[in-house]
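Student: need a structure here:
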Amino acid sequence: MKPSAVSTHVLDTASGIPAEGMPVEFWRMEPEPALLAQGTTNADGRLDAPLLAPDHFVPGRYELRFDVSAYFAARGNDPGYLGTVVLNVGLKEGEGHYHVPLLCSPWSYSTYRGS
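Tutor: Okay, the predicted model is just below:
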């Protein structure tokens, strides 16, 4: 079985740069919601540590919460209409590394399962 872990990466598509300084929270949703990790993205748009390391991985539903409006407002930009972007993901044991990128602007976002 492949070890499972979770990481993220945020890109500011409005400016074409990594989203440095975006607040991120990582929650386990089952059986009760619990905040597992939080941080702020670095100059590369990544967190300095994985959100969930393989030795702490438990299959289930999780949420990544990205404070998109705070990020854009802190840069003096119109925060648009997005507030906190919430990605609810189901993670399975043995599926390998889960990388959850967020590409965002003040008005839109997209995501995918990265590597």
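
Student: only C-alpha atoms from now on, for both contacts and neighbour counts.
Tutor: Will do.

Student: just to be sure, W107 is in a helix?
Tutor: No - under DSSP: H, G, I helix; E, B strand; the rest coil, W107 sits outside any helix and is assigned coil.

Student: could you report the distance from it to R65?
Tutor: In this structure, W107 lies at 16 Å from R65, with CA to CA, to the nearest Å as the measure.

Student: who's more crowded, the two?
Tutor: Per other CA atoms under 10 Å, whichever of W107 and R65 has more neighbours is R65, with 17 against 14.

Student: quick check: which element contains the nearest residue in space to that one that is not next to it in sequence?
Tutor: Nearest residue to R65, sequence neighbours excluded (CA to CA, 6 or more residues apart in numbering): V86, at 4.6 Å. If you go by DSSP states H and E, V86 is part of strand 84-91.

Student: could you also give me the structure for this second sequence? I'd like to compare it with the first:
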Amino acid sequence: MGRLSTHVLDTAHGCPAAGMQVTLQRVQDGQAELVKRVTLNADGRADGPLLEGAALVAGTWRLSFEAADYFRARGVVLPEPPFVGTVHLDFGIADVQGHYHVPLLVSPWSWSTYRGS
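Tutor: Coordinates of the predicted model:
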């Protein structure tokens, strides 16, 4: 059974991004439809899969990570506008039986992602 998961590591503080807000959207014909909103737990992860089973369909998806809000809540002083505000990751799901893990490494000045396992 396929599934989608994520986690976020705060590279500025060397810890999971506990409390960060994440939004999952399905993108079709240039329009994004809200599927789920989650708050990351103490390990910087959603409490369960973002999608699994029949809900995991092929297509383009978007994860949006509220990085600036997270860093401000930690007491980081950011410029206005922040260099890294909301990180939007558009990615494709082709194999609905696969495990798609989309991690984010983020600081107030940079971010990176990859397809994890």
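
Student: one step back: the strand holding V86 of structure 1: which residues count as buried?
Tutor: Within strand 84-91 of structure 1, the residues that count as buried by 16 or more other CA atoms under 10 Å are 85, 89, 91.

Student: which one among these gets closest to Y71 of structure 1?
Tutor: V85 (11.6 Å; CA to CA).

Student: number of residues surrounding the residue nearest to Y62 of structure 1 when sequence neighbours are not counted?
Tutor: In space, and not counting its chain neighbours, Y62 of structure 1 is closest to R28: 4.5 Å by CA to CA, 6+ apart. Neighbourhood size, R28 of structure 1 [other CA under 10 Å]: 20.

Student: just say helix, strand or coil for the counterpart of R28 of structure 1 in structure 2.
Tutor: Matched to structure 2 by TM-score structural alignment, R28 of structure 1 sits across from R26. Counting by three-state DSSP, the backbone at R26 of structure 2 sits in strand.

Student: I'd guessed R26 of structure 2 sits against A32; true?
Tutor: Yes - counting by CA atoms under 8 Å, R26 of structure 2 touches A32, with 5.5 Å between them.

Student: who touches both of the two?
Tutor: R62 (CA atoms under 8 Å, 6 or more residues apart in numbering).

Student: which stretches of structure 1 form strands?
Tutor: Using DSSP state E, the strands of structure 1 run over 2-12, 17-18, 23-28, 34-40, 60-67, 84-91, 95-104, 109-111.

Student: count the neighbours of C104 of structure 1 for me.
Tutor: By the measure other CA under 10 Å, the count of residues near C104 of structure 1 is 22.

Student: list the contacts of whatever residue of structure 2 lines up with it.
Tutor: Using TM-score structural alignment, the partner of C104 of structure 1 in structure 2 is V106. By CA under 8 Å, 6+ apart, the residues touching V106 of structure 2 are 8-12, 67, 112.
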